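Colleague: take a look and give me a structure for this.
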Amino acid sequence: MPAAAAPVTLVADGVVRGASVAGPGWVRVVDGRIAATGDGPPPSDLPGAPGEQVRVAGVLAPGFVDIHHHGALGHDYGSASAEDAVAAADHHRRRGSTTLCASVATAPLAVLEERVDLLSGLVADGVFAGIHLEGPYLDAGHRGCHAPDLLRPPSVAELRRLVGAARGALRMVTLAPELPGAGDAIRYLVAEGVTVAVGHTSCTAGQARAAFDAGATVLTHAFNGMPPLHHREPGPLGAALFDERVTIELILDGHHVAPEPARVLAAVAPGRLALISDAMAATGLGDGAYAIGGSDVVVTGSVARATSNGSLAGSTIAVADAFAAAVGVLGLDVAAAVACASATPARALGLAEPRIAAGAPADLVAVEGGRVTRVLRAGRFVA
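Modeller: Below is the predicted model of the structure:
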């Protein structure tokens, strides 16, 4: 076990508190947790040993939460060793995502069991907050880069095996609700405490509503992997837009969704919009050949596409990049963009919401001009 970090008092131009930014302000960190926080200059009688005072440019905010990402630095959670999975997680953590769920794409059942077994150990170690299975229960017509020969209808018997192998670490499963057996699968997963997301689907709005009524509460990467929003058949996106039970994921990388439809989401569902990276193995590296979900992928100009059908195959960003776009492209204020990158995705998966308050873990980011400049996890600066 590493020694506890020395107490430190962070002084910043502002501090995100709920839906607003107050400032200037300060945050006192002791033993990896927030001991106290306030506005103005820090008082002289702060708890713990004196420690160091660090001036942080910009605004202090809760750390970001990425509930949907597949890896980085050439490592995919569908095949990576434990050591390589940690390296991928560390990359995202350095970019400001202090809480991470590891996403695993479509694979045979035996491989998925092995994957969730390995990753559950990293959840127990605190590397990840949970595991997300994106497939194999997806629609072939909206499969993206997922291998078509591995797609199949959901099976409660299979899901029991996966839930068991995950040992409580399975947090979310994405599935297409129009597939046979989907209703039973949704109800089973919800009863097991697993969040169900609707995605990679051809479903109608009515089928999506039935899934939400059965307990599904997330829409996987809105606009992508689903029919477009149509004025007579609004599809899963139309069903999710006005359903207060549903959190809507968005990949805001400049490629997956244009600014105008992204602004629609921000305007219609401001408290339910969750920024995700959907980062694949090329994240943190350059262009080249990679693989995800059993399919070959080529990255050109930082854009990943499946070689089989030209479909976008995840992104090469971190949530920090999506946050910057939320401020600079969507025009959200800093506090609103932070909520989309932090509290909203955490709430969607039943995770503890990062916050700047006494007693909370000291998972923090400093942002200046819409960009993340410093990161703390458990009270330690991340290089």
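Colleague: contacts, neighbours, all on C-alpha from now
Modeller: OK.
Colleague: what ranges does the stretch 151-300 of the chain have for its strands?
Modeller: 170-175, 195-198, 218-219, 247-251, 273-276, 288-292, 295-300 (DSSP state E, counting those that start in this stretch).
Colleague: need these in JSON lines (columns: distance to residue 307 and mean neighbour count).
Modeller: Converted to JSON lines, those look like this (distance: least, Cα to Cα, whole Å; neighbours: other Cα atoms under 10 Å):
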{"stretch": "strand 170-175", "distance to residue 307": "23", "mean neighbour count": "27"}
{"stretch": "strand 195-198", "distance to residue 307": "25", "mean neighbour count": "28"}
{"stretch": "strand 218-219", "distance to residue 307": "26", "mean neighbour count": "28"}
{"stretch": "strand 247-251", "distance to residue 307": "21", "mean neighbour count": "27"}
{"stretch": "strand 273-276", "distance to residue 307": "24", "mean neighbour count": "32"}
{"stretch": "strand 288-292", "distance to residue 307": "9", "mean neighbour count": "19"}
{"stretch": "strand 295-300", "distance to residue 307": "5", "mean neighbour count": "20"}
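Colleague: of these, which approaches residue 148 most closely?
Modeller: In terms of Cα to Cα, the element of those nearest to residue 148 is strand 295-300, at 9.1 Å.
Colleague: in the stretch 201-350 of the chain, which spans are helices?
Modeller: Ranges of helices within the stretch 201-350 of the chain are 205-214, 235-241, 259-268, 319-328, 334-341, 343-348, based on DSSP state H, counting those that start in this stretch.
Colleague: how about the fourth one, which residues are buried there?
Modeller: Right, the one you point to is helix 319-328. 319, 320, 321, 322, 323, 324, 325, 326, 327 (16 or more other Cα atoms under 10 Å).
Colleague: try the first one
Modeller: Using 16+ other Cα under 10 Å as the test for burial, helix 205-214 gives 205, 206, 207, 208, 209, 210, 211, 212, 214.
Colleague: second input sequence below; structure requested for side-by-side comparison:
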Amino acid sequence: MSQAIEGHILTPQGFVHGRLLHTQGRIEAIEGTPIPTERVLREADAIVLPGFVDCHVHGGDGHDIMQGGDAAAQVARCHARHGTTALLATTMTAPFAEIEAALRALSPHCVRRPSGGARVLGVHLEGPYISPGKLGAQPAFAITLDLEQLQALSRLAPIRVLTLAPEVNDHQSRIAELNRAGFIVQIGHSAGSYDDGVAALEQGARGFTHLFNAMTGLHHREPGMVGAALAHAQHAELIPDLLHLHPGAIRAALRAIPCAYCVTDSTSAAGMPDGEYQLGRYRVFKCLGGVRLADNTLAGSALTMDQALRNLVAIGLALDDAARRVSTYAADYLGMTQIGRLQPGAAADVVVFDRDLRLRRVLIEGEEIEISAASADTARP
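Modeller: As a prediction, the model looks like this:
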């Protein structure tokens, strides 16, 4: 039997006022009349958007992906309560044995969605194949790419996205090989030049890991990795917590990179009060909305995707554009056309907001998820 959700619904063609019908975890039909985006936040009692897709999640609710055990399920539940319906569990640079243990623990959650949690699409391996000179908050265990080692890891849990510093040793020449092996290569944690970035894109690198952060910056005579992304990329991650990036940097990236999409880079501090938490091997400290190492280096975030949406709207993005930046573009990047959009045949992954962008409902494959009380009380500025 079909169930209905009524309100202003974001379809691939734009907003319609009407109802969405879903049954057995899939969208059956969307019925309605087109409505201009600018009217939605003024009029809507219910704003119906695609469930969020987060390609960069380290933790949440006090749990860290590198801990193994049931941590991934707890992280998936944390982010589901904030509207994320699908995510990539993201690892830290660490000795091989620690990454291996984390992926073993992740494996069953990639096969079956945790009860009450977001779908775990697979792994984003953020390191260890990065630059020792651009570790950011990653531990100092960077190594050169070993494809056999990488494939052994991916047999434990599917690695969908790989962060790589192309200028390190022979990494540049291995990108096409990585693509053929089924890995999406992102440039990140890189001390490489603009030319290194352009060459990596030409070899088949697809995007950039947390653009602007932990990479060579833009200078008018040395454009760096940031310049390569702004000049040539189709996709890149952005962390819109308004700490990692100034609103002007976000808007510059969105103007230059057609399908730039947002990630949280969230740590175990997401969804938790201020205090001390774990990020891989590091102790991190949440204070005033940010997460930092003891030396004040930003170390991931406490961001959730519902707040990311509110932040994008607050800096001036239209609601339909903001919604696609936290859902559709990431799904497209992963080649997954059945998530991140509201259309017949797609998964019934749905988030519902009120006109103040307070989260009211989350459905994953049609299952109603209990939402976070904090999100339900948080309105846009």
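Colleague: in TSV: the strands of the stretch 151-300 of the first structure, plus distance to residue 188 of the first structure.
Modeller: Formatted as TSV, the strands of the stretch 151-300 of the first structure follow (distance: least, Cα to Cα, whole Å):
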stretch	distance to residue 188 of the first structure
strand 170-175	11
strand 195-198	10
strand 218-219	16
strand 247-251	20
strand 273-276	25
strand 288-292	27
strand 295-300	29
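Colleague: which one of the ones you listed lies closest to residue 101 of the first structure?
Modeller: Closest approach to residue 101 of the first structure among these (Cα to Cα): strand 170-175, 7.9 Å.
Colleague: equivalent range in the second structure for that closest one?
Modeller: Residues 159-164 of the second structure are where strand 170-175 of the first structure lands when matched by TM-score structural alignment.
Colleague: what's the helix or strand for residue 107 of the first structure?
Modeller: Under the criterion DSSP states H and E, no helix or strand holds residue 107 of the first structure.
Colleague: so what's the residue count around the residue mapped onto it from the second structure?
Modeller: Matched by TM-score structural alignment, residue 107 of the first structure corresponds to residue 94 in the second structure. Counted with other Cα atoms under 10 Å, residues neighbouring residue 94 of the second structure total 20.
Colleague: now do the contacts for the residue nearest to residue 94 of the second structure when sequence neighbours are not counted.
Modeller: Using Cα to Cα, 6 or more residues apart in numbering and skipping the chain neighbours, the partner closest in space to residue 94 of the second structure is residue 141 (5.4 Å). Residues counted as contacts of residue 141 of the second structure (Cα atoms under 8 Å, 6 or more residues apart in numbering) are 93, 94, 95, 128.
Colleague: superposed on the second structure, what's the mean shift for the biggest helix by length in the first structure?
Modeller: Ranked by residue count and defined by DSSP state H, the top helix of the first structure is helix 109-124. Taken over the aligned residues, the distance from helix 109-124 of the first structure to the second structure averages 1.6 Å (mean Cα distance after the TM-score superposition for the first structure).
Colleague: onto which residues of the second structure does whichever helix or strand comes after that helix map?
Modeller: The first helix or strand that comes after helix 109-124 of the first structure along the chain, using DSSP H and E, is strand 130-134. Counting by TM-score structural alignment, strand 130-134 of the first structure pairs with residues 122-126 of the second structure.
Colleague: equivalent analysis for stretch 31-38 of the first structure, please.
Modeller: Under TM-score structural alignment, stretch 31-38 of the first structure corresponds to residues 24-31 of the second structure.
Colleague: can you pull the buried residues of the matching stretch?
Modeller: Residues 25, 26, 27, 28, 29, 30 are the ones in stretch 24-31 of the second structure that count as buried (16+ other Cα under 10 Å).
Colleague: got the contacts of residue 141 of the second structure as TSV, with distance to residue 153 of the second structure columns?
Modeller: Converted to TSV, the contacts of residue 141 of the second structure look like this (distance: Cα to Cα, whole Å):
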residue	distance to residue 153 of the second structure
93	13
94	13
95	12
128	12
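Colleague: which among these count as buried?
Modeller: 93, 94, 128.
Colleague: ends of stretch 79-91 of the second structure, what's the gap?
Modeller: Start-to-end span of stretch 79-91 of the second structure (Cα to Cα, to the nearest Å) is 16 Å.
Colleague: in the second structure, what residues pair with stretch 252-268 of the first structure?
Modeller: Mapped onto the second structure using TM-score structural alignment, stretch 252-268 of the first structure covers residues 240-256.
Colleague: now do that stretch: distance from first to last residue.
Modeller: OK, stretch 240-256 of the second structure end separation, Cα to Cα: 16 Å.
Colleague: identify each buried residue in it, please.
Modeller: Judged by neighbour count using 16+ other Cα under 10 Å, the buried positions of stretch 240-256 of the second structure are 240, 241, 242, 244, 245, 247, 249, 250, 251, 253, 254, 256.
Colleague: aligned to residue 293 of the second structure, what sits in the first structure?
Modeller: Aligned partner of residue 293 of the second structure by TM-score structural alignment: residue 306.
Colleague: ok, that match - contacts?
Modeller: For residue 306 of the first structure, counting by Cα under 8 Å, 6+ apart, the contacting residues are 144, 145, 295, 296, 297, 298, 312, 313.
Colleague: dump the residues you listed to a markdown table, plus distance to residue 52 of the first structure.
Modeller: As requested, the contacts of residue 306 of the first structure are arranged in a markdown table below (distance: Cα to Cα, whole Å):
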| residue | distance to residue 52 of the first structure |
| --- | --- |
| 144 | 50 |
| 145 | 49 |
| 295 | 50 |
| 296 | 49 |
| 297 | 47 |
| 298 | 47 |
| 312 | 46 |
| 313 | 45 |
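Colleague: quick one: residue 366 of the first structure is in a strand?
Modeller: Yes. Assessed with DSSP: H, G, I helix; E, B strand; the rest coil, residue 366 of the first structure lies in a strand.
Colleague: residue in the second structure paired with it?
Modeller: Matched by TM-score structural alignment, residue 366 of the first structure corresponds to residue 352 in the second structure.
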